[in-house]
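Engineer: here are the coordinates; sequence isn't available:
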């Protein structure tokens, strides 16, 4: 890139008029600069100019200058200011960037889920109209106009002879997400390829639900009745708090992230107490736990409409795309690189692939329903 072009680009970034193509050009230039073996930049004042560009981006988006870490607030700032999205790979591949191929495309996920009732019948919630869906265990199940499922006590049904607590399951397929208001007033967001089994009414000494996949919970406070989220490898016990659990079957780890309050994460052999801003990482095979401080925005970005990557491996990035867009991935040629940055979850798959290909230096293609490295 010529010096004059770089200066013009810096001005556009500074005043908020940079286009997506501008950002891609800058990313490619910056990644190329990082790969140079020479100690000195191509021309004497390029390092100073690079610093000015970083300062302009930092003022515009509140990005951390050294890592180009794009938080959710920064993403919103870029969207409002330029209509574009900045995505930068910290560890670019040494492969040359080539044009990616899109044979087909995939729309982002929507509000898709199935509700399985106690008698085994299934309701496709995407197709169901707003209003009452069923009566279960003394509870009236309603779909709101906004697409949320609500469980509310039905006095007449609750006092009817023979009324007993029953269990329902909310299942979200690939390419879906859904929100649920439990009988106790707790709120649950389920990510793609996830499910939650729960009683139609919480009785007894605890409020127990069973999670497979990923869910974000805002638990109604009740000191006399702890809320327990059980997954295949652990149990999370709370009284009232906000937290995220990622526990997909077949994956090596389970991650529990606390945003507010206090939780206990326990397995058959160990337990950890978490404070806000901490994440428990459980190795499913060894049973070992460790607690780390994290940026909680990353953990719940999916609920807020973003993919946020912080030293995220390319394989994990592709796994997230597969669940969200309901596609597959060929991992046989995926390099061992990591990404930092953010992509909005409302873009089509072709746009996400373009961002990854252009800025990460690894050419991707989508053929049929499979993403692979070219």
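Structural biologist: Done, it's in. It should be emphasised that the depicted structure is a prediction, and the values quoted were computed from it without experimental measurement. Numbering: from 1, shown residues only.

Engineer: alpha carbons only for contacts and neighbour counts from here, please
Structural biologist: Will do.

Engineer: Could you tell me how many residues sit around the nearest residue to residue 61 once chain neighbours are set aside?
Structural biologist: In space, and not counting its chain neighbours, residue 61 is closest to residue 74: 4.7 Å by CA to CA, 6 or more residues apart in numbering. Burial measure for residue 74: 21 neighbouring residues, criterion other CA atoms under 10 Å.

Engineer: Confirm that residue 74 sits in a helix.
Structural biologist: Yes: judged by DSSP: H, G, I helix; E, B strand; the rest coil, residue 74 forms part of a helix.

Engineer: looking at it, it is touching residue 59, isn't it?
Structural biologist: No: Residue 74 is beyond contact range of residue 59, at 10.2 Å (criterion: CA atoms under 8 Å).

Engineer: residue boundaries of the strands in the stretch 251-374 of the chain?
Structural biologist: 253-260, 263-266, 271-274, 278-283, 289-293, 306-313, 328-329, 338-344, 364-367, 370-373 (DSSP state E, counting those that start in this stretch).

Engineer: try it against this one:
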């Protein structure tokens, strides 16, 4: 690797954490050109600032070649003195494969990074990814929420992620790798038209003669992001002082909810679902309208791993109990960090059995549905403690996500 990357490329990279004290940075490297180029660029960035750099590869177990590609990444890292680890994941055949793989990628990498003391993980998304994502969301009839540009930095599963090369074209990264004499892997699925992204990539090529290219779509996405930020702030102002956050659940007076503009109500429900579930993508507008209709009629309704209902003229939104069935350990549900003496014990949802063993929940004044999905400390079938209300102060539950008010400002 040369001492200094090309001046052109180096100047258009959005260098993350320049004004922070980030001391250990990771790069998620698949072996493709985007992430391989990012690895080399971030090594230069880390060397300039005296930061530690490490790399991680996730083998989804979906292609037999993936294991060999992870070995190739490890070899390149070893040659450059970068520590590297490979994580593995197997699909349990539940839900949509692509959505499950995407969630697993962020969750497993975040867990790994937290355990390693990493300050942030860098991803190799490019301007081409930005344009392809725009077209895919346009096909889904998305509004500005979906069409706005991808954020350069975001938090997920308790870890900060960054996209330093989001403003860089893939072709420039590949040319950089060629000059550095570093190879990369071409994933055969990139030619499989059963994937939306591949079809979007081909559509983008077909639109280029009309002047619709990655540069132009990225600019449109940026403009929509600026407008969307203004709308988000208006929604935040409209809801200021009206939404209550308690033990990871949200509530708002039914009257206050009904008095909001329809777009404000829709955005509030979408934001609440995203905040409570941690999902990458919130349900579409039609599904959210069904939730709104049910709540306006004081009926319970579930959507996107979240349950909504009305109690004492307040709308409540909490994690759906079925969404956390089978989950174990801390972080629990990728939301709760549990601290305390846990050796030989298990973290899982309180559920019906937990509330039977902990009748004190009634005195706290929160609806029963709020407690069902919250974590408890178990010894087999015996509930040892509820970290949210531990009278002996042995256990503590901390919400790992930002406050809902901050979430509204960012999403």
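Structural biologist: Arrived safely. Note that this is a predicted model, so its numbers are computed, not measured.

Engineer: Fetch the TM-score of the aligned pair.
Structural biologist: Once superposed, the chains reach a TM-score of 0.27 (TM-score structural alignment, normalised by the length of structure 1), with 191 aligned residues with a CA RMSD of 7.7 Å.

Engineer: on that earlier part again, in TSV: the strands of the stretch 251-374 of structure 1, plus distance to residue 212 of structure 1.
Structural biologist: Listed next are those as TSV, based on distance: least, CA to CA, whole Å:
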stretch	distance to residue 212 of structure 1
strand 253-260	11
strand 263-266	16
strand 271-274	20
strand 278-283	15
strand 289-293	19
strand 306-313	20
strand 328-329	20
strand 338-344	24
strand 364-367	28
strand 370-373	24
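
Engineer: and of those, who's closest to residue 87 of structure 1?
Structural biologist: The closest of those to residue 87 of structure 1 is strand 338-344. By CA to CA, the value is 4.9 Å.

Engineer: The closest one packs against which elements?
Structural biologist: Other helices and strands packing on strand 338-344 of structure 1, by 3 or more CA pairs under 8 Å, 6 or more residues apart in numbering; DSSP states H and E, are strand 87-88, strand 306-313.

Engineer: what angle sits between that strand and strand 306-313?
Structural biologist: Here strand 338-344 of structure 1 runs at an angle of 170 degrees relative to strand 306-313 (axes from the mean of the first three to the mean of the last three CA atoms, to 10 degrees).

Engineer: Would you convert the helices and strands packed on strand 338-344 of structure 1 into JSON lines that also reports distance to residue 291 of structure 1 and mean neighbour count?
Structural biologist: Shown next, in JSON lines, are those (distance: least, CA to CA, whole Å; neighbours: other CA atoms under 10 Å):
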{"stretch": "strand 87-88", "distance to residue 291 of structure 1": "28", "mean neighbour count": "27"}
{"stretch": "strand 306-313", "distance to residue 291 of structure 1": "17", "mean neighbour count": "20"}
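
Engineer: Include distance to residue 213 of structure 1 when you put those into JSON lines, please.
Structural biologist: Below are those laid out as JSON lines (distance: least, CA to CA, whole Å):
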{"stretch": "strand 87-88", "distance to residue 213 of structure 1": "26"}
{"stretch": "strand 306-313", "distance to residue 213 of structure 1": "16"}
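
Engineer: Those strands: which one's closest to residue 195 of structure 1?
Structural biologist: strand 306-313 (20.3 Å).

Engineer: hang on, the earlier thing: out of the strands of the stretch 251-374 of structure 1, the one nearest residue 238 of structure 1 is which?
Structural biologist: Between residue 238 of structure 1 and those, the shortest gap by CA to CA is with strand 263-266, which sits at 5.0 Å.

Engineer: Good, we can wrap up now.
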